[in-house]
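Enquirer: sequence first, then the predicted structure:
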Amino acid sequence: MKVVKFGGSSLASGPNVEHAINIMLADSDRQVMVVSAPGKSKLEDTKVTDLLICYAKEVLNKDPKKDETVTEIFSRYQNIGHYFGLKDSALEDIHQILLDLPNGNYPNNDYLLAAFKAHGERLNAHLITLIFNHLGRKARLLEPAQVGFTVTGEPNDAIINPETYLNLDQVKLKDGEIVVFPGFFGITPSGHIATFSRGGSDITGAILARGFHADLYENFTDVNGIFASSPAIISNPLSIDKMTYREMRELSYAGFSVFHDEALIPTIQGYVPINVKNTHEPENPGTMIVPEKGFKADQAITGVASQKHFSALYLHKYLLNKEAGFTLRILQILSEHNIPYEHMPSGIDDITIIFNRKFLNDQLIDLICNEIQATISPDRLEWIDDYAIIMVVGEGMKDHQGLSKEILDSLFVQNITPQMINQGASQISIMIGTKKEEADTAVKTIYQHFFRED
């Protein structure tokens, strides 16, 4: 049995939905279809999720433009329905659900926003179920509330409740029937809608793949699998045929946005392989993401990626290695201000703390620097805003001697001196800190060294 997820671009228009339906019907093992909200069918379109966010804000601000926004949202579903010959009377429930959204019982504005956002997927699942049945294909809509798909955490950044897997075990899938399930959201213990982080339909698909004990989780998007580097940096990068969960996890963190990194956790826990494929070229094998056990790497490096949204705090203090509690006191300061850190490479007299810049502002930076200076009296304290991280990842790295030297030598040729280099404990990744303006050149240099054509 296969769980199949389609992204927003794959469901953006009538022809795209028809293509997705044909993919489902081409393989009888494809029993569960997880749908995203309609994306852009043309460049000037607005994604339905963004329209729903606009609708939510207009409701909160009592903006009369909300009626126009409802019309625009409904027209996206209406156009898809009309493509398949559905009459407006068959689509009236979708329209009414949209109109009724402002009248829901929401504990606060965060819950209201989550509920509005989630309806991009919810209404699309309603619509696609209607289309299947209109075409004479047996399909059943399942919603999170029906199957006990429960979540906890923040209304707009939810995490799955482990009880969900017990509930999914009770759901019976019928032969010859396609189940259509909305992605992106679940139901809180008190019965309210909460969404995963943006792009969270990948997470829904992974949870269902584990919960239904799928043999394969197929994730259809608009590219032929996962590339060894970003096409925005490398022209026509190589496509990865097969990679491991942990390679994908490392590369997702470093900027590979094809597949949501949080979606790996349920599939890892359930040992469900993932196949990332192109909706427009379903015959292309795409990229398989598999467990590490028994995996044989064809080459040292699987991929190289970068992210530029980092900052770093560099501290130097003589005899740091002999001072008990030094790191603890720093972490206590960060904890008091609810600031997470990404990495903390260190030496005998030095420590660098790397932060995701989105959790910081100038006031917080000054505050924590002042408190750290007052608490631990470092000999040197330097805040570095110009910071990017390059991740070089590959299961074959642990068997490739001299790899770090190869990487550093190739960078030195380009006059790039890394500010930090750190090899992970798993031995399948090397993290390199550079200046932001050097990041793209560093990625190109490393890619060309390991993936250059003969």
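Expert: Here it is on my side, so go on. Residues are numbered from 1 along each chain as shown.
Enquirer: going forward, measure contacts and count neighbours with C-alpha atoms only.
Expert: Noted.
Enquirer: the helices in this protein, which residues?
Expert: Using DSSP state H, the helices of the chain run over 14-25, 48-60, 66-83, 88-100, 109-134, 144-147, 163-168, 201-211, 245-253, 264-270, 326-336, 362-376, 403-413, 439-451.
Enquirer: count of neighbours near residue 190?
Expert: 8 (other Cα atoms under 10 Å).
Enquirer: so who does it touch?
Expert: By Cα atoms under 8 Å, 6 or more residues apart in numbering, residue 190 lies in contact with nothing.
Enquirer: how far away is the residue nearest in space to the middle of the chain from residue 298?
Expert: Computing the C-alpha centroid of the chain and ranking residues by Cα atoms, centre = their mean puts residue 260 first, at 2.2 Å. Going from residue 260 to residue 298 by Cα to Cα, to the nearest Å gives 25 Å.
Enquirer: equivalent analysis for residue 163, please.
Expert: 39 Å.
Enquirer: repeat for residue 403
Expert: Using Cα to Cα, we find residue 403 at a distance of 15 Å from residue 298.
Enquirer: dropping in the other structure now:
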Amino acid sequence: MIKVVKFGGSSVANAGQFKKVKNIVESDLDRKFIVTSACGKSDNEDHKVTDLLYLCHAHLKYGVPCDSLFEIIKKKYLKIKEELNLSINLENEFEKIQKSMTKNISVDYLVSRGEYLAALCLAEYLDADFIDAKDVILFDYDGKTNFDRSRIELQKKIVSDRRVVIPGFYGALPNGKIKIMSRGGSDITGAIIASLVNAAIYENWTDVSGILVADPRIVDNPKRIDYITYDELRELSFMGANVLHDETIFPVREKKIPINIKNTNDPQNPGTLILDTCSDKDDKKAPGFITGIAGKKDFTVFNCTKINLSNEIGFLRKTIQVFEEFSVNLEGAQAGIDTINIIVETQEIEEDRYMIISNLKEKLGFDEITVVDNLSLIAVVGRGMSKKPGMSAKLFGELGLKNINIKTINQGVDEINIIIGVDNKDFEKSITCIYDRFITKGENI
């Protein structure tokens, strides 16, 4: 059985964390492929290496010296080398990087060095083979992973049964140039490797013991989710529950490879297991019909009115197209006989809201357009909600008892989630209310 394990920045923040990683890896012979992020923060006074590298690039771009920033990075890695008694020639690696640090340096190359250096150190410390991500994570020019080419190249690089360490967050384009992923992309690297080697499981080690039912900054000591489906996680991630990078699921989903979210600082905790589907046994261990609650603040609703709007063919497409022209992503659209409500993130329309209103009136002839800000969206997600008649009514009723006004409602046909809109001022109150009624008080069974 092959296990792919990925360690986040907090798991490799210092020599002490490296030692925890080694204990975890060596405790299971099946943990063959190790993916690492760049070194993260050791404490609140520390800095993430990736952040520092982005700052270095910004300084170089505008001709501002960044020697002091790069020195922080050097000291961080050299301290790890010293405390772990590594023999790797980091000084030579830093010299190569510094020689390339000109005004025109590629941001992808520079920022990827955080993962590259961490992987070199970790490979020696684990007595494992190092494989550079640029040689095995291969993109097409459109940025999509070429799994066939990547699989062939990875097989070529595996020359023994030894463990392999691969830096996360980057790969290479067909011309060999390094391309980084979006922030948190090391999660995706681990998922790609898991797919390429047909892993039995993909373990994602971080600084939390799995996924929680609700945000611990809002709900005091929320329960951990034992099992969750890919679909449920996608819904929660979309609404702000960001334990994993949003795109992590795609490489493993086709092969139904489970993802296990684990805590490097509490390795005995089972964490959260993410599956394609959950069995009846798994469902019995779930928190209940509601799996998780997540949400985000600061949305805006465009309420557009026109008599007999629903009789106009293509009105919805034409309305959405106006927002597309301003590169605004829609979070929701609800249509009635004479009205259509478009929900967007407020920050996306701040500069263009009046132009959008003008275009809507001019191109579609709306009689009236009102814009409402300070809306929060909350997703109540659960694979079991479809088995519980009256869940929506109970949810809305409970919020009503707490004098919370529901402004928008959206529920998918598969009944895996209910998304409600409330005033920003009621955001935390709403999540707490839902958690107390359906989780704490046992109403979720």
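Expert: Structure's in. What do you need? Predicted model only: the values in this text are computed from it and were never measured.
Enquirer: TM value for the aligned chains?
Expert: Between these two chains, after superposing, the TM-score reads 0.93 (TM-score structural alignment, normalised by the length of the second structure); 437 aligned residues with a Cα RMSD of 2.0 Å.
Enquirer: okay, the helices of the first structure in JSON lines with mean neighbour count next?
Expert: Converted to JSON lines, the helices of the first structure look like this (neighbours: other Cα atoms under 10 Å):
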{"stretch": "helix 14-25", "mean neighbour count": "18"}
{"stretch": "helix 48-60", "mean neighbour count": "20"}
{"stretch": "helix 66-83", "mean neighbour count": "18"}
{"stretch": "helix 88-100", "mean neighbour count": "14"}
{"stretch": "helix 109-134", "mean neighbour count": "22"}
{"stretch": "helix 144-147", "mean neighbour count": "15"}
{"stretch": "helix 163-168", "mean neighbour count": "16"}
{"stretch": "helix 201-211", "mean neighbour count": "27"}
{"stretch": "helix 245-253", "mean neighbour count": "21"}
{"stretch": "helix 264-270", "mean neighbour count": "20"}
{"stretch": "helix 326-336", "mean neighbour count": "14"}
{"stretch": "helix 362-376", "mean neighbour count": "13"}
{"stretch": "helix 403-413", "mean neighbour count": "15"}
{"stretch": "helix 439-451", "mean neighbour count": "19"}
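Enquirer: how about these in CSV, adding distance to residue 433 of the first structure?
Expert: What follows is the helices of the first structure, written out as CSV (distance: least, Cα to Cα, whole Å):
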stretch, distance to residue 433 of the first structure
helix 14-25, 41
helix 48-60, 34
helix 66-83, 44
helix 88-100, 47
helix 109-134, 36
helix 144-147, 42
helix 163-168, 40
helix 201-211, 29
helix 245-253, 15
helix 264-270, 25
helix 326-336, 21
helix 362-376, 20
helix 403-413, 12
helix 439-451, 9
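Enquirer: nearest to residue 154 of the first structure, out of those helices?
Expert: helix 109-134 (8.6 Å; Cα to Cα).
Enquirer: show me what the closest one is packed against.
Expert: With contacts taken as 3 or more Cα pairs under 8 Å, 6 or more residues apart in numbering; DSSP states H and E, helix 109-134 of the first structure sits against strand 30-35, helix 48-60, helix 66-83, helix 88-100, strand 139-141, strand 178-182, strand 193-195.
Enquirer: one more pass at 6 Å, please.
Expert: Counting contacts by 3 or more Cα pairs under 6 Å, 6 or more residues apart in numbering; DSSP states H and E, helix 109-134 of the first structure packs against helix 48-60, strand 178-182, strand 193-195.
Enquirer: now render those as CSV, adding distance to residue 361 of the first structure.
Expert: Formatted as CSV, those follow (distance: least, Cα to Cα, whole Å):
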stretch, distance to residue 361 of the first structure
helix 48-60, 25
strand 178-182, 36
strand 193-195, 26
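Enquirer: and residue 391 of the first structure, which of those is closest to it?
Expert: Evaluated with Cα to Cα, these place strand 193-195 nearest to residue 391 of the first structure, the distance being 29.1 Å.
Enquirer: that closest one corresponds to what range in the second structure?
Expert: Aligned by TM-score structural alignment, strand 193-195 of the first structure corresponds to residues 178-180 of the second structure.
Enquirer: the matching stretch: average distance to aligned residues in the first structure?
Expert: Compared with the first structure after the fit, stretch 178-180 of the second structure shows a mean deviation of 1.8 Å (mean Cα distance after the TM-score superposition for the first structure).
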